[in-house]
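J.: sequence-free structure coming up:
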C-alpha cells in the first residue's frame, strides 16, 4: 500500500465533515451567466446559422451514464447530450433537458431533490445542479481552461467531487480530483495530478465513502508521465485508490490484472463495485465486480459490459457510471445498448425496457466545393519574404526558386535561371547588392550561394556539400552566418556530420563552427557577435548571443510561447512572434535575462500585426520591420509604432493590416495528347449510392488531363491519334483518396526534388491526399510544386498547422472569441488551406466559433476526434465537416445511428491508428511480411521500414480494435454516413490498402470498401465534381490493378499503373509512360551505401511527428 499526505486535504476533510448542510444558495451562478473570462455574447445553446430538427425514436442508447434515485423509484441517465428520467422498472423516458447544450453524467443528490450533472451550456464542460424535475439549472463550477467530469455527491449533500482535466504541451488532459461546494466558488484541490503540471495520466471517477471521510477514485498507474497508446489492458493499467479527507493519506484499494475503474460504494459502505477488463475468448469485455472491504474478496456479478476505455484516454471517464439500488441488493447499469438490473446474490439479470423519443437541433455540416484542377492558379505560398534595403524590391521563394517583385510595377520574375537545384532561405546583404541563399539538389546535396541582387548565376561559397539553412550576411558584408543541419530521412544522410551554427567568408572558404546548437542565427549591429534562440523549457524560447568563438554567452530575453526573435540591424530593437502575431520592443539590457511577452509592463512592447506573422526581417537601416504570411508581405515603420521615436506618427496603435501581395498566376501542369485504356474491368463508382456500375472489357479515353469517354470495347470508337494501352485482365478504379494522410514534405523547410514518400503513395494508387496536420510552409509549397508539375506527388491538400489547444510555442492557438477564430482561419486559408483542424479545444464555444469563422470564409473544419466520445458527438450536432479518428468506445447503437445518419457529417476512422485497443497498423505487421513488400521497399529506405516491421508484437485478433471500429463504420455507412480511408501516413501508400482491408474485416464488401476509398472521400472533401468516379469530364486519376479486386480486396495493393492528371506511371518503377518517356532519377538510398539517419535527424523527425501528431 502507498500513502501520501497533504496538509490541504486535512483542511478539506474537516470542512466536509464538520459543516451543516445548507440549502442551495440564492446567489449560485445561474444558467444565464457564463464562466469567468469566457466569451461574452456567445450562446452555445443558440450558435449562429441554420438549424435543423431531427427526430430519434429508440429503444437503445449508447454509453449511457446513470444513477438510481435515493428512494429507488427512478433512474436518471444521459443519451446524446440530454438527460432523461424514467421509472426503475422501465418505460418511456422523460427529458429533463432538450437543448443544444451537451448534458451528461447525472447524479442524484442524497436527499433526491437535485441532480448534479456536467454541461457545456455556458461554454465549457462544467458542473451544474438542477432540481429533480429539470428546473432551476444552476452553474456550480466556473472552469475556463480546464474541464470537469464524473460528479459525485458527498453524503451530506453539501459538496460535489469531480475529475478535473488539464491539458499540457499535449492535449491529453491529465486528471486530478477537485471538490466544489454546492453554492459555487473555485473549488478545492483534493488529489493533484500524479506527476505534476506536465502529467498526462488520468485520475478520475471520484466516489465518496459511505461516511464521507474518504474519496475513492481510479488512477492510471502505468509508469511515466506521458499517456501512451496500446497499453496492455489485461495488465493493471488503472487501479482504485482512496484519499482520507482528514489525514491526506492515499491508499491503493483495488489493483490487479484487467485494472480497476469506476469505484461505486455500496449503501452500507461495506463493499465497492467496480469494473475490470477481461478476455472471454471471443472478445474483450468489461466485467462488474464487487469487493468486500473487510475480507478483500472480489466477486464477479456480471460479465459482458462494453469494453472500457482504459486503453483510450478516458477523458470523460473510463466506463459509464452505474449505481446500487438503495437496499444494496442490486446494481443497475448500462451495457450492450440497454439498461440492466443484476441481483447481487443470484447474479440474475433483467433488462429494463426503455424508449426514448427525442428531437434534437443540429447545424448542417460545413462543406464547400474545391476547384481541383483549374488551368491556372494563384501561387500563395511565398517564403522568406523581405524587402530590399532600398525599398524597391520584394524578395521571396516560391515553387522551389527565388523570385523578386518590383514593388512599383508589380512585375514578378525569377532571380536565377537554373533548374538544376531548388533554392531556399534568401537574405539581402546590408548594402542590398548581394543575396545569400541555400540550395538543394537530390544528386549534389546542398550548398550556400551568393548572387547579385540583380540576378544571375549564384556562386557557391561552401567547400563541402551539406544541409544548410538560415544564411545571413554580417553587417560589414565580409562573412556569412548559417546553420548546418542533418539529413537521412527525406534527404540524403551524407555530409550530415558536425551540425551547428557556422561562419564562412562571403567570398568562399572553409567554414568555422561557432556553436553546436541554436536556431535562427543572425547578426545585430556588431559583426563580432551573433544572436540565436533556444527552447529553455516546454513553452519558453530564449534569445542568446555569443562571440565568433562561441564564447561569452549572454541570455537576453525569454518569452512564453514566443516562436522567433529577430534583433534589429542597429541592435536597438528586438522583434518576436507570439501566438502567430508580430511584436516589437526596445532591446533593453540589464545583464540579466528579461521576460518579454505581449502585455509586458517593464518596457514598451507593441503588437504590430493584425494578421499572422512569420519570416521576421528588418530593413537594413532599422527603420522598419517586415513579416509575412502566405502571399502577403507586411512592413511597419518604427515611427508608426512607438510615440517616443523621432518623427512618430499621430496614431501608433493601429495594427498593420495591408501589405504587398506577392501572389502570381501560374499555369498548372497538363499533359498533351490522348490515351486509350482498353480491355480492363472498369469500376466507375458513378451513382454509387444507388448502383454498382461495372464495365467489363471497358475503354477509358483520356485527353490531356480529363476523361472524355467511358464505355465498352467495341461500342466506343478509339481515335487513331490516341496512344492505346492494353489493360486486359486488370481492374480500373478511381485513384484512391487518402482523407487523413500525414507525411513529411520537407526537412527544415528544405524540400527534395523527388520525395520518396510521395512516390510511394502514388505507386500504390493514392492520387489525392488530405493532410490534417503539417508544417504550413512545407505542405502548401509542396502542393504548389505538384500542381505546377515541378515534382511528382499525389494532389496535395491540407489544413496546414492545426488550431492546437496544447501548450507549445508556435502551435498553441488561443481562441477566446469569434474574432480570434477568424484570425486563425484566415491565416491558414491565405496560405492555401481548404480546411482547418480544430484540435482538442476543450471548450465547445471555441469549437463553435471556429465553425462560424470557417463558414464565413467558406472553408471546411475537420476536428481532431481526440478519443473524446462526448465531444465527438457534439461535433456532429454542431455541423463539423467530419469526425477524424475512431470513436474510442467499442460499439454504437440505434440512437447514434439515427442521429448521425440524419446529418452530412463524414467519418474518417483511421483504422491503422484506431483508438481504444491495439491499432490496425500493428495487425498488418503481425499478419504480413511488410519488409518483404517489394513495391514498398522500392520507394522507402530500408532503415525506415525494417526496424518497424520485422519484429512485431503478437496478440489474438479480438484484441485488435480496428476491427471493431470497422464494424462501427459499416453500421454508419449503412445509414448513409460517408466513411473514408485515412492511412495517417503510417506506411507510405501501403497503409491506404490496409484501410481498405480493415473495412472488409468489419463487414464492407470489396466494392463498398473501394467506394469509401474513392467517391466517399471526394464528396467529403468537396472534390466530387472532379474526382472519385470514372466518367466523362472527370479528372484522369486512376489506379489500374492486376487481378480482380472485387473478388479479393487484398489484391488492391497490386497496382500496375497509376494515372494522375492524365499522366501514366509504371507503378513498379514510377517511370512515366504512355505519351511520355520520363525516367525517375535514383533515390539517395538506391546507391547501395544507405547512409543511416544522423541521430539529430532521428531526434528532429521524432519531435516533428509528435508536434504534428503523425505519431500518437
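T.: Here it is on my side, so go on. This structure is a prediction, so every number in the text was calculated from the model and none was measured.

J.: Could you use CA atoms for every contact and neighbour count after this?
T.: OK.

J.: Quick check: buried residues in stretch 130-149?
T.: Neighbour counts over stretch 130-149 (16 or more other CA atoms under 10 Å) mark 130-132, 134, 137-149 as buried.

J.: hold the first one in mind and look at this next one:
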C-alpha cells in the first residue's frame, strides 16, 4: 500500500508545474463562485440547441447549436449552418429588416459580439474589448443593440450602442456601478444587470438585477433606454440567472423562465408594467430562453425534457407545443462520420470519457450526448477549455474533414489514451481504442 501511495505522490509532484499554469475560463469576470454564473448564465457548448431568435416573418428561427448558428423553417426538418468561424457562436438575435444576425462568439479568452449579413453570408466583429459581451438584443427599429458586458471593472452591466450597416458605434453603459451593503454570499457585493430586452416602442428596456436583494439574480426592472435614466423594479422573485424576459409584440406582456414554487424552470408571463405571474408551461424538466414571435402567435424556447437540449415552440393561445427537429443538416464545410469504439483489457466495450477535437481546437460529440467542459485550462496547450462526453463504449458523430484527435480516459486504473485519425469528407472513419491498465505495483497489504 505504501509503495502505491509513494508512486501516486511522485506522479502528483511531477504534474505540479503544469497544474500551476491552469487558469479559470474567462478569468476577466470579477465575481465570486464562477461555477454558478458559468453553468447557468454564460453560453455553453451543447450538442443540441441552446438559444433561439425569430426571423421577422415568424416563419423560421435562427438558433445556436454545437457552437454554430443555424437557420430552420418551422415547417421543415432541414437546418442550414450559418456560421463556422474561429469561435463558438451563441445567442443570436435577428434584425427587424431580416438582413442581420448579431451574436456572441467565444474565442481567444473573450466573448465578443459579431454580426452576420444574411445576404452576403459574411461576418464582421462588432466589439474587441477583450471582455465578456453577451445577450445582444437589437431594438425593434433596428438602430441600436443592447447587451451585457464586463468591460467595466469585470462586472455585468448593460450597454447600448448604435447599430448601422453591421457596425457598432458610441457604446454607452446604461447601468451604474453600485456596491451593496447586503450580506451576500453567492453573489458579488456589486449589483449586476443582465438579460436586457427592448420594448416594442423602443422607449424602454427591461432587465434583471439583484439591486436591493440578497438572494437570487434579482427581479425585473424597467428604465428609459437613455443614459442617466432611473430604473424601477416592476416584479421580484428569486431568479437564478435564467429568467431572460422578453416582450410580447404588442408590449402588454412579458414572458420569462422561472422556477417559482418548484424545482424546474418553466415559462411564465406577467403584465409588462408588473403584476401577478401566470404559468404557461408545466413539467418535471426545464423550459428556458423564451422568445416571442413577431406575429405574437408563438413562443420559442429551449427544453431539456428528453435529457439533452431541444428546441420547441408553444402556441400562445392554445398552448400546444411542437418540437423543431433537424433531421438533415447542411454544413458550410466538408464533414465526415467518425465511429469510436472503446474496449477494456478483455476486448469488451466499456464506458469512458472521450475528448474529440479538430485541428483548430473545436470539440465535437454525438448529437445525443451531453457535452461537459473543464473550468480551467492551460492556455499554452489548447485554444479552449477541454470538452468531453461520456460513452458506453461505442459512439458515432459528425466531424469536419481533416485530422481529428481523440483522447480517452477511464478512472485512475487505466492509461490515458490518445489517437489521431484522418476524417474524409462524405465517408465513415472507424477508430478502436483499447484501454491498457496502469498495473501499479501492489503494496504488501494488498497481496
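T.: Here it is on my side, so go on. Note that the structure is a prediction, hence the values are computed from the model and not measured.

J.: what TM-score do we get after superposing?
T.: TM-score for the superposed chains, counting by TM-score structural alignment, normalised by the length of the second structure: 0.63, backed by 335 aligned residues with a CA RMSD of 4.2 Å.

J.: ok, the aligned residue in the second structure for residue 242 of the first structure - contacts?
T.: Counting by TM-score structural alignment, residue 242 of the first structure lines up with residue 222 in the second structure. By CA atoms under 8 Å, 6 or more residues apart in numbering, the contact list for residue 222 of the second structure reads 204-207, 231-234.

J.: nearest spatial neighbour of residue 222 of the second structure, skipping sequence neighbours?
T.: Of all residues beyond its chain neighbours, the one nearest residue 222 of the second structure is residue 206 (4.5 Å), with distances taken as CA to CA, 6 or more residues apart in numbering.

J.: My understanding was that the one you found contacts residue 196; is that so?
T.: Yes: contact criterion CA atoms under 8 Å: residue 206 of the second structure and residue 196 qualify, at 5.6 Å.

J.: For the two, list the residues in contact with both.
T.: Common contacts of residue 206 of the second structure and residue 196 (CA under 8 Å, 6+ apart): residue 245.

J.: Which parts of the second structure are helices?
T.: Along the second structure, the stretches classed as helices by DSSP state H are 2-20, 34-40.

J.: where's the equivalent of the residue nearest to residue 222 of the second structure over in the first structure relative to residue 575 of the first structure, distance?
T.: Alignment note: residue 206 of the second structure maps to residue 216 in the first structure; criterion TM-score structural alignment. Shown here: residue 216 of the first structure relative to residue 575 of the first structure, a distance of 51 Å by CA to CA, to the nearest Å.

J.: Residue 85 of the second structure: neighbour count?
T.: Residue 85 of the second structure: 12 surrounding residues under other CA atoms under 10 Å.

J.: How about the one 3 residues further on?
T.: Around residue 88 of the second structure there are 24 other residues, counting by other CA under 10 Å.

J.: picking up where we left off before, let me see the contact set for the match of residue 206 of the second structure.
T.: The contact partners of residue 216 of the first structure, by CA under 8 Å, 6+ apart, come to 205-209, 240-243, 263.

J.: Kindly report the same for residue 783 of the first structure.
T.: 795-797.

J.: so it sits in a helix?
T.: Yes: with DSSP: H, G, I helix; E, B strand; the rest coil as the criterion, residue 783 of the first structure is part of a helix.

J.: That one and residue 344 of the first structure: what is the separation?
T.: Using CA to CA, one obtains 62 Å as the distance from residue 783 of the first structure to residue 344 of the first structure.

J.: go on, residue 271 of the first structure?
T.: 12 Å.

J.: which of the helices of the second structure sits most buried?
T.: For those, ranked by mean neighbour count under the definition mean count of other CA atoms under 10 Å, the leader is helix 34-40 at a mean of 14.

J.: so where in the first structure does that helix end up aligned?
T.: Under TM-score structural alignment, there's no match for helix 34-40 of the second structure.

J.: how distant is that helix from the center of its chain?
T.: Taking CA atoms, centre = their mean, to the nearest Å, one finds helix 34-40 of the second structure lying 11 Å from the centre of the chain it belongs to.

J.: do stretch 412-431 of the second structure as well
T.: Between the mean C-alpha position of stretch 412-431 of the second structure and that of its chain there is a distance of 27 Å (CA atoms, centre = their mean).

J.: I'm done for today, thanks for sticking with me.
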